[in-house]
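In: what follows is a predicted protein model with its sequence.
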Amino acid sequence: MSGIYIHIPFCKQACHYCDFHFSTSFKKKDEMVIALCQEIALRRNEIDHDPLIETIYFGGGTPSVLSINELESIINIIYENYTIDDHPEITIEANPDDLSEEKIRALAKSKVNRLSIGIQSFFEEDLKLMNRAHNAQEAIDCLTLAIQEFDNISIDLIYGIPNMSANRWRENIQKALELNIPHISCYALTVELNTALPKLIEKGKIPPVNDELAQQHFEILVEMLENNEFEHYELSNFGKPGYYSKNNTAYWQGKSYLGIGPSAHSYNGKQRSWNINNNTKYIQSLDQNKLPKEIEDLTPNDQYNEYIMTGLRTIWGVSLQKIEKDFGHRYKQYLVEQAQKHIEEHLLFLDGDTLLVTRKGKFLSDGIASDLFLVNLG
């Protein structure tokens, strides 16, 4: 076991682009914390085969809407029921408007040792377009305070935002560099069906998302961060040496994780499970000591596809030796044959026995991976 993920399904308001599970009503927050603690205790026997917990990650939603006491109660239940590494990475995702000086100092005194802050942009017009709960000044203020208390900080930035010029995107990155943030996660703005964004685009209130603009921003991002000693260790993630996200790295390397909370997913290499994405039903189920989850057994093809997708996104790539060892010679042969055209187009390359994306192929890595997937290999 590598880690435990806890999904906190509450947000102050709905961002126009976000399709994660959350509620803007906090009426059931107290009940939710109790239910989360109950699930943590009920699932302690699922990981007897690999009991050491190396990372604890609070995601969402917006985990920073929880009080320090609520966060500590969840962390304490984990420590009571699991074997925790001597130096675990404990991350909380946070929004700038929640990170007052008092909250930051209280978090620094807790077991939390890493902040992942959803900045998204340092510009007011971008934040308003995305319907973020914070403003540009709050973004600067919270980071100025946070770096005084925390060494390990990550920020999220979004590129490909309509009307965002190349210069404004450069200024966003430059601001993060000036603040000496050691880890930066960057994502292209995407149009998800069950969000406000496609409706706003359809009504002409927001310009359409432009893939060419996103690719231009991505190339600027890679160049600027690599020129400033960041390592591009995963498609969307850049870290200075020693500051990779241990939680996310474990996911990309196929390690097991336990997902706690409504909509949370779990993975053990052979099975994937997911909890119901309804807060009320989740709470009711746990109140009856029942786990509200579904389980899927992963076929060899599923496991192969998972490894291809995660491996190609990272600097570790896809090992042909591992493919042959775990899945057999036919899988390796299929992969080599499918990869050949991408190698000829300089999107993939072989480094010894490892298949990697080229710099040209990075932005296209998910599409390349899907072309290497297989449905049947009888």
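Out: Cool, got the structure.

In: C-alpha from now on. contacts and neighbour counts both.
Out: Noted.

In: the strands in the stretch 201-350 of the chain, which residues?
Out: Using DSSP state E, counting those that start in this stretch, the strands of the stretch 201-350 of the chain run over 231-234, 237-239, 257-260, 265-267, 271-275, 293-297, 318-319, 348-351.

In: Throw those strands into a markdown table and include distance to Arg132 and mean neighbour count, thanks.
Out: As requested, the strands of the stretch 201-350 of the chain are exported to a markdown table (distance: least, Cα to Cα, whole Å; neighbours: other Cα atoms under 10 Å):
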| stretch | distance to Arg132 | mean neighbour count |
| --- | --- | --- |
| strand 231-234 | 26 | 20 |
| strand 237-239 | 22 | 23 |
| strand 257-260 | 26 | 24 |
| strand 265-267 | 26 | 20 |
| strand 271-275 | 27 | 18 |
| strand 293-297 | 31 | 13 |
| strand 318-319 | 37 | 22 |
| strand 348-351 | 37 | 17 |
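
In: ok, and here's another one to check against it:
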Amino acid sequence: MAGIYIHIPFCRQACHYCDFHFSTSLKKKDEMIGALLTEMELRKDELKQEPVRTIYFGGGTPSRLTPEELSGLIRGVYNHHPVAEEIELTIEVNPDDLVQTDTEALLQQYRDIGINRLSIGIQSFREEDLKLMNRAHNSAEALKCLETATRYFDNISVDLIYGIPGLSDEAWKKNIETALSFGIPHISSYALTVEPKTALKSFIEKGLIEEPGEEQAARQFDILTQRLKTAGFIHYELSNFGKPGYFSKNNTAYWQGKKYLGIGPSAHSYDGTTRSWNIANNPTYIRQLNKGELPLEREILSAKDRYNEYLMTGLRTIWGVSLERVEKEFGPTYKAYLLEQAKEHLERDLLILEENAGEQVLKTTDKGKFLADGLASDLFLLNLQ
């Protein structure tokens, strides 16, 4: 099974913390849609006719497109690929795009064109947080959006951000409780990070905004994990929590190393051995595709690259890193290296070796979860050939 990600590079406005690729102008929207369809045509054989199990509209803000425009892109996928009958079709939406129109009609149109999962960028229910991050919606719109969306969709995920300057633990708990009150089955939650070349970075350097604190983020991560556990959610990936049956099939495929095709400017693709990425420039992307050229670069991943990537993704998930898979795919030297590097973290109760169906699996402990990325980098293979 494979997945297709379609990057829609348009947003209503720039959030202060965001370093994703997007434009706030819709002037070239029609040309961009044409280019996306052209890229689908040119790359139709890259998945080797494997059935497509997930289609994911990300961005940017895909809800900046109309249902008719989205439907055309969905038809493009069906025209070029075999699609599984039980497909997960997700769209990322922002509250402002849902409520600043006939919300119920829009949600019904989404359902009519085959969308069956919403990922809603709430980020926070507090006005102070939304203003600090320069979100395009306000608290009332976030509440209205969820109130209506839950009447039309069962499979809904919301994004929440913690570690925001000025966000107290009590306010964070209230954010979590507000999300849970709508009965949603999935939450994606991230610490506010300061990326280079963002407005947030500039404001911090000028002393206008306090820098996010690591202790605050770690504490609020613990609050989140404990509360969602009692609410029946499974913490199946570092930043993702789902009720049974509601894990993101799209993202789970990424973490488990399945093939995926990324369509659109800045989108990445992976076929098991090769990674490619499109240029992050809208005019150049459109121009090259109009000439029948793919605007991308490719790299063949070495065994070391694939091993390191498996560690990075595996340790973030409940499935962990299989020692049997490491030995089978990379050889006994890699397995021995991994166990040697993991010793200190096993002793510190940050990692644990568990038996799973007769094989040993390396996982993070509850104590080590928040440190998963750092632990993976400590285990990376740097010099072994």
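Out: Received, thanks. Since this is a predicted model, take the numbers as computed values, not measurements.

In: re the thing from before, out of the strands of the stretch 201-350 of structure 1, which gets nearest to Cys142 of structure 1?
Out: strand 237-239 (20.3 Å; Cα to Cα).

In: so that closest one matches what in structure 2?
Out: Using TM-score structural alignment, strand 237-239 of structure 1 corresponds to residues 240-242 of structure 2.

In: where does Gly118 of structure 1 land in three-state SS?
Out: Classification of Gly118 of structure 1 using DSSP: H, G, I helix; E, B strand; the rest coil returns strand.

In: what lines up with it in structure 2?
Out: Using TM-score structural alignment, Gly118 of structure 1 lines up with Gly121 in structure 2.

In: how close does that match sit to Arg64 of structure 2?
Out: To Arg64 of structure 2, Gly121 of structure 2 is 13 Å away according to Cα to Cα, to the nearest Å.

In: any idea how far the equivalent of Tyr304 of structure 1 over in structure 2 lies from Lys328 of structure 2?
Out: Using TM-score structural alignment, the partner of Tyr304 of structure 1 in structure 2 is Tyr307. Plainly put, Tyr307 of structure 2 is 12 Å away from Lys328 of structure 2 if you go by Cα to Cα.

In: with neighbour numbers in mind, choose between the two.
Out: Taking other Cα atoms under 10 Å, Tyr307 of structure 2 and Lys328 do not tie; Tyr307 has more neighbours (17 against 12).

In: in the stretch 251-385 of structure 2, mark out all the helices, start to finish.
Out: Under the criterion DSSP state H, counting those that start in this stretch, helices of the stretch 251-385 of structure 2 are mapped to 282-290, 303-314, 323-330, 332-347, 372-379.

In: the last one against structure 1, how far on average?
Out: In other words, helix 372-379 of structure 2. Average distance, helix 372-379 of structure 2 versus aligned residues of structure 1 after superposition (mean Cα distance after the TM-score superposition for structure 1): 0.3 Å.

In: and if you look at the third one?
Out: Once the two models are superposed, helix 323-330 of structure 2 sits on average 0.2 Å from its counterpart in structure 1 (mean Cα distance after the TM-score superposition for structure 1).

In: pull out the buried positions in that helix.
Out: Of all the residues in helix 323-330 of structure 2, those buried under the rule 16 or more other Cα atoms under 10 Å are 323-324, 326.

In: then the longest one?
Out: Buried residues in helix 332-347 of structure 2, counted by 16+ other Cα under 10 Å: 334-335, 338, 341-342, 345-346.

In: what residues does the aligned partner of Ala280 of structure 2 in structure 1 make contact with?
Out: Using TM-score structural alignment, the partner of Ala280 of structure 2 in structure 1 is Asn277. By Cα atoms under 8 Å, 6 or more residues apart in numbering, the residues touching Asn277 of structure 1 are 21, 262-263.
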